[in-house]
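> Compute the structure for the input listed below.
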Amino acid sequence: MRKNSIKNTRINGEVQKELSKIIREEIKDPRIHPMTSVMAVEVAPDLKTCKAFISVLGNEEAKQSTIKGLKNAEGYIRRELARTLNLRNTPEIRFILDESIEYGVNMSKLIDDVMMKDAKTSQPDQEEKSGDGREE
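As a prediction, the model looks like this:
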């Protein structure tokens, strides 16, 4: 099975859906932040390993404790995946903290700040032009 094949894409989607369901509904570890989401899953073509990209809405301490809690519950999560998914092999899961959403929000905020500053500096020029062009 190739990495970008339709079968691999379908398996990635199923593993992501089941993994997010397990994290949301079945794990009761207090270290895992309630606002945790599975952003993407990459299952290796041989179904032996899996990278799960996790996003946590919270401070740095909440992110680190969530990753520790997920790594601690890895055996349980893998067992539940094996029970719910009908795969030849159940992949070994590696949880990776995904900060792309936070990075995107930060970049968007910086762009908005620059646009606001640009709008404030160009406003007085427009008022002067509109005031000079009138004749009564």
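
> Every contact and neighbour count from this point should use C-alpha atoms.
Noted.

> so how far is the helix of greatest length in the chain off the chain centroid?
Counting by DSSP state H, the longest helix found in the chain is helix 100-132. Computed by CA atoms, centre = their mean, to the nearest Å, the separation of helix 100-132 from the middle of its chain amounts to 28 Å.

> what's the answer for stretch 51-60, then?
Chain-centre distance of stretch 51-60: 6 Å, with CA atoms, centre = their mean.

> what's it in contact with?
Contact partners of stretch 51-60, identified using CA atoms under 8 Å, 6 or more residues apart in numbering, comprise 16, 33, 35-43, 62-63, 66, 93-99, 101.

> Another for comparison:
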Amino acid sequence: MSKRVKRVCELIHRELGQIVQKEIDFHGVFVSIQGVDITPDLKQCHVFIGVIGSPRDEAKVLEIFEKKRRLLQSRLSKRVVLRYTPILHFKIDHSIERGVQTLNALQAVDELPTAPLEDAEDEEKGEQEK
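This is a model prediction of the structure:
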């Protein structure tokens, strides 16, 4: 990915996040723009959305984004000046859920009982004497 495409991605990510925060109400569901990926010709833009909630909430949020696509593209065209305003495609990003699951698994491993060190050292001495 070229430097220009990366800069455009970062700019769209930042501006779209601000637009979504001001323009759209998700009725108590936490929604964030996780990332943006744009094609090299800058005409198509994939927006990855993080949703904390149930699968039903994810479907509702995706539906809201699809309904508000024209509004978002219009607002984005006023904030980000490009020859063509990219067409926005929305996708749910499950990386937040995977991260929470990973942290929970690590925490569960930390809470597992461990063998006392003294017993382990005694066993090693006994094996060496044999």
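
> hmm, back to that, buried subset of the contacts of stretch 51-60 of structure 1 as a ChimeraX selection?
Entered in ChimeraX, the line below selects the buried ones among the contacts of stretch 51-60 of structure 1, by 16 or more other CA atoms under 10 Å:
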select :16,33,36,37,38,39,40,41,42,43,62,63,66,93,94,95,96,97,98
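
> Show me the contacts of stretch 51-60 of structure 1 that map onto strands.
Among the contacts of stretch 51-60 of structure 1, the members found in strands (DSSP state E) are 36-43, 93-97.

> now, the most widely separated pair of the residues you listed?
Using CA to CA, those span at most 20.0 Å, a distance reached by T36 and V43.

> Tell me which residue of structure 2 matches up with A40 of structure 1.
Using TM-score structural alignment as the criterion, A40 of structure 1 maps onto G35 of structure 2.

> what sits against its match?
H13, V47, F48, I49.

> So the residue nearest to the spatial centre of structure 2 versus V5 of structure 2, what's the distance?
In structure 2, the residue lying closest to the centroid (CA atoms, centre = their mean) is Q34, at 3.7 Å. Distance of Q34 of structure 2 to V5 of structure 2, given as CA to CA, to the nearest Å: 17 Å.

> And L42 of structure 2, by the same measure?
As for L42 of structure 2, its distance to V5 of structure 2 is 8 Å (criterion: CA to CA).

> Could you tell me whether P30 of structure 1 really is in a strand?
No: P30 of structure 1: not assigned to a strand; according to DSSP: H, G, I helix; E, B strand; the rest coil it is coil.

> distance of it from S65 of structure 1?
Distance, P30 of structure 1 to S65 of structure 1, by CA to CA: 9 Å.
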